[in-house]
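**Q** Got a predicted model here, sequence first, then my questions.
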Amino acid sequence: MVRPQAAAALLAPLAVLGLAAPAAADPQTFFMFGDSYSDTGFVLGSGSPSAANPFGNPALPVPFSNNGPNWLKQLAVEYNSSEYIVWDLAKASATVDNDLVEVRSSVPSFTEQIEDLFLPNFGDRTASAYANWTDDAIFGVWFGINDATMSFTKADTAELYLEISDRYWSLVETLYVLGARRFFFNLVPALWLGPTGYSEEVRVREHDAIVRFNELVVERLVLFREAHPDVQTVYVDMSVLFEEMLRDYRTLGFATNDTYCEAYKAGTAAVDTWNSSCPYPVDKYFWLNDVHVTSTAHRYIAQAVALALEAIGLPTTFSAENATVGAGAIVAGDAPAGTSSAPLAAATGTATATARTAGAAASAAAALAKPFAKTFLVQS
């Protein structure tokens, strides 16, 4: 059942920076850079995307880092209103740059995803080794999960996050120089709310690190738009979206929001597997393990991104009228000329989450600042 506030629900986590574009012609080329949340198992050179399989390889459906299709697969297969050709260069455990934060040296970071995978194969958009692309191509970027969670215990992350931000945006700038004009960015989710077993003190530190990382993304995004008025950009505040999902977990069909089952944590054979050692089938859990979420949760991520893409002119089959989560989320960022961007507030558990919108680059970092809730979850 759609709640009365659903029309505004999933629009709330979106900050639209740019003017709407005309609907793109079929097929829609889509490049994705990221980590395990976005990794579909694609291997460049092992089969190219097509109408039969918009991801090229591996054959659908293949779960990766969860118990079923992730948000990107659900977006392209279920919420597309045109043919998607998805070149997913995201790799599990990836960071922005392995020289700054490294999970595994063998995993291509954002740096290698651009320099080693994208540039040699797609850098010349009119003479690509795999597929040519135009100004209508969509470029998705979702990094920071591993950067923040692998570094927040360090004594001082301020300088580190500035270096990461510089590297992140130099890579986005590379894409712009090559001709990319339509971007969407996903911010780091509220992983401090996950079933990590951390003490409250450690959770606070993780929260602060993620908030700061997200602030830098928003701050630099404002500067990027100021430098390039011809781009169309949108971002999804995944921390707000996760807070909303965890608060409204029962409405969304989850049985629990603060735990996971050991039998499921490495993934399952089916989206609704029920292991006898677990009190619920896997699709009734929000968390698959202490960092990743289930395919059911990925569905709501896909819906949020679908609305984000609608905002920059890419038609999808999902609309705000169908939204079932996000009513208390917050909008942050600078609005296009001639519009207003008023701050919104939302109750998250027993605490209130607020955001201040930034009207200029100098204050953009404050956009995602909000008081930290010591009550992390709504207890079942």
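**A** Cool, the structure landed.

**Q** When you work out contacts or count neighbours from here on, use the C-alpha atoms and nothing else.
**A** Noted.

**Q** quick one: contacts for residue 71?
**A** Contact partners of residue 71, counting by C-alpha atoms under 8 Å, 6 or more residues apart in numbering, are 37-38, 295, 298-302.

**Q** If we use 6 Å, what do you get?
**A** 298-299, 301-302 (C-alpha atoms under 6 Å, 6 or more residues apart in numbering).

**Q** so how far is residue 115 from it?
**A** Distance from residue 71 to residue 115, counting by C-alpha to C-alpha, to the nearest Å: 25 Å.

**Q** Strands along the chain, start to end?
**A** Remark: strands assigned in the chain by DSSP state E are 14-17, 28-34, 84-88, 138-142, 182-186, 232-236, 345-348, 351-354.

**Q** put this beside the first:
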Amino acid sequence: MKLTWALTEIQIALANSRGIANYWFSFGDSYTSTGFVSDGIQPSPESPLGNPPFPGMTTTGGTNWIDQCTVKYNKSLVLTYNYAYPGATIDNALVNTGAKSMTDQVNEFLGSIGSSQSVPWTGENTLFSFWIGINDIGNTYSEPGSRDAFSDTLLWAYFNLVEKNAGARNFLFINVPPVNRSPMMMSNGAAERAQEAAVIAGYNAKLARRVQWLLGNNTAVKTWLWDSHTAFAAILNDPRAYGFVDNTTFGQPNAFWGDNYHPSSTAHELCAQNIANILNATIW
């Protein structure tokens, strides 16, 4: 079901005049990044993603899911600080792509907004979100050694970062989609694609258990886990039912893939609708 709510100019004006806002601190990779820099123009009611101007610099060439959730599929004013960075992994000490890892992103947040009074965020009015793991697995799934054990290593580092955000109460987690079915990976043999699929499945199962552990060990915490893997698979299994030409075309109208590894803006909108649905009745 497509959601229809949007933040109107009247709502923005009222929220601005009353000082009412919800905050969103986002961490991840190119599936989320909009090119935000923490020392640039800050989010405001007039520009809720701050810098660069909406929709920012995304892999879609247009809006992505966090753009759409911030300005379209929301019921209140949301100011989004999107620290996500293209190519990011959980920690460069574990998988080094040379990009700003999620460890770097979280430390940047903690060293600025997270440790100052410049933004009046509280545990009640703020969402922390994490979409990470795509590059960690993509760069290591075929390496020797136990991939299952390495997923544990990755997730220990992941949740150490989550727990560093003292005062945070609302957490959105997104698992790894079936990037083994992306056009780029479809050029590999079936056995290699199956190998990556198995590592993704193991990682996602462990992530779900970690989210439950976090919830069970922190009574004040609320968690949401959006299953991007199931959502993507449903579309890729029957693309025409969702308005896409097929499951491999990219960079063309009505294509699910914007390029050979990243979803199109139209696909991101379906993600945004799904995510807004599970966040309904929270800070949204």
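**A** Good, I have the coordinates. Since we're looking at a predicted model, the values are computed, not measured.

**Q** TM between them?
**A** Superposed pair, TM-score by TM-score structural alignment, normalised by the length of the second structure: 0.89. Supporting alignment: 265 aligned residues with a C-alpha RMSD of 1.7 Å.

**Q** Mind checking the strands of the first structure for the one nearest to residue 101 of the first structure?
**A** strand 28-34 (14.4 Å; C-alpha to C-alpha).

**Q** how big's the offset between that closest one and the second structure?
**A** Strand 28-34 of the first structure, aligned to the second structure and superposed, deviates on average by 0.5 Å (mean C-alpha distance after the TM-score superposition for the first structure).

**Q** Give the aligned range of that strand in the second structure.
**A** The aligned range for strand 28-34 of the first structure in the second structure is 22-28, by TM-score structural alignment.

**Q** What's residue 53 of the second structure aligned with over in the first structure?
**A** Counting by TM-score structural alignment, residue 53 of the second structure lines up with residue 59 in the first structure.

**Q** nearest residue to its match other than its sequence neighbours?
**A** Leaving aside its sequence neighbours, residue 59 of the first structure sits nearest to residue 53 (C-alpha to C-alpha, 6 or more residues apart in numbering; 7.2 Å).

**Q** Please report how far the one you found lies from residue 38 of the first structure.
**A** From residue 53 of the first structure over to residue 38 of the first structure the distance is 17 Å, taken as C-alpha to C-alpha.

**Q** These two: which is more packed in?
**A** In this view residue 53 of the first structure and residue 38 are compared by other C-alpha atoms under 10 Å, and residue 38 has more residues nearby, 25 against 19.

**Q** Counting neighbours, what do you get for the match of residue 53 of the second structure?
**A** Other residues near residue 59 of the first structure come to 13 when the count uses other C-alpha under 10 Å.

**Q** Repeat that for the one 5 residues further on.
**A** The burial metric for residue 64 of the first structure, expressed as a neighbour count using other C-alpha under 10 Å, is 20.

**Q** Please report the distance of the match of residue 53 of the second structure from residue 127 of the first structure.
**A** According to C-alpha to C-alpha, residue 59 of the first structure and residue 127 of the first structure sit 27 Å apart.

**Q** and if you look at residue 142 of the first structure?
**A** Residue 142 of the first structure is 27 Å from residue 127 of the first structure, by C-alpha to C-alpha.

**Q** Of those two, which one has the most company?
**A** residue 142 (23 against 12).

**Q** what residues are up against the residue mapped onto that one from the second structure?
**A** Under the alignment (TM-score structural alignment), residue 142 of the first structure pairs with residue 131 of the second structure. By C-alpha under 6 Å, 6+ apart, residue 131 of the second structure lies in contact with 28, 174.

**Q** make it 8 Å
**A** Taking C-alpha under 8 Å, 6+ apart, one finds 27-29, 31-32, 173-176 in contact with residue 131 of the second structure.

**Q** Could you report the distance from it to residue 148 of the second structure?
**A** 20 Å.

**Q** returning to what we had before: would you turn the contacts of residue 131 of the second structure into CSV with distance to residue 114 of the second structure?
**A** Formatted as CSV, the contacts of residue 131 of the second structure follow (distance: C-alpha to C-alpha, whole Å):
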residue, distance to residue 114 of the second structure
27, 13
28, 17
29, 20
31, 23
32, 20
173, 19
174, 22
175, 25
176, 27
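
**Q** What about the residues you listed, which one has the most neighbours?
**A** Highest neighbour count within the contacts of residue 131 of the second structure, by other C-alpha under 10 Å: residue 28, with 29 neighbours.

**Q** okay, now the closest residue in space to that one that isn't next to it in sequence: neighbour count?
**A** Nearest in space to residue 28 of the second structure, with sequence neighbours left out and distances taken as C-alpha to C-alpha, 6+ apart, is residue 84 at 4.2 Å. By other C-alpha under 10 Å, the residues close to residue 84 of the second structure number 29.

**Q** re earlier: so which of the contacts of residue 71 of the first structure sit within helices?
**A** Under the assignment DSSP state H, the contacts of residue 71 of the first structure contribute 298-299, 301-302 to helices.

**Q** Which parts of the second structure are helices?
**A** Under the criterion DSSP H, the second structure carries helices at the ranges 9-18, 65-71, 102-110, 134-138, 147-164, 190-216, 228-237, 265-279.

**Q** Of those helices, which is nearest residue 40 of the second structure?
**A** It is, among these and with distance given as C-alpha to C-alpha, helix 102-110, at 13.5 Å.

**Q** How about the closest one, which residues are buried there?
**A** For helix 102-110 of the second structure, burial by neighbour count (16 or more other C-alpha atoms under 10 Å) applies to 102-106, 109.
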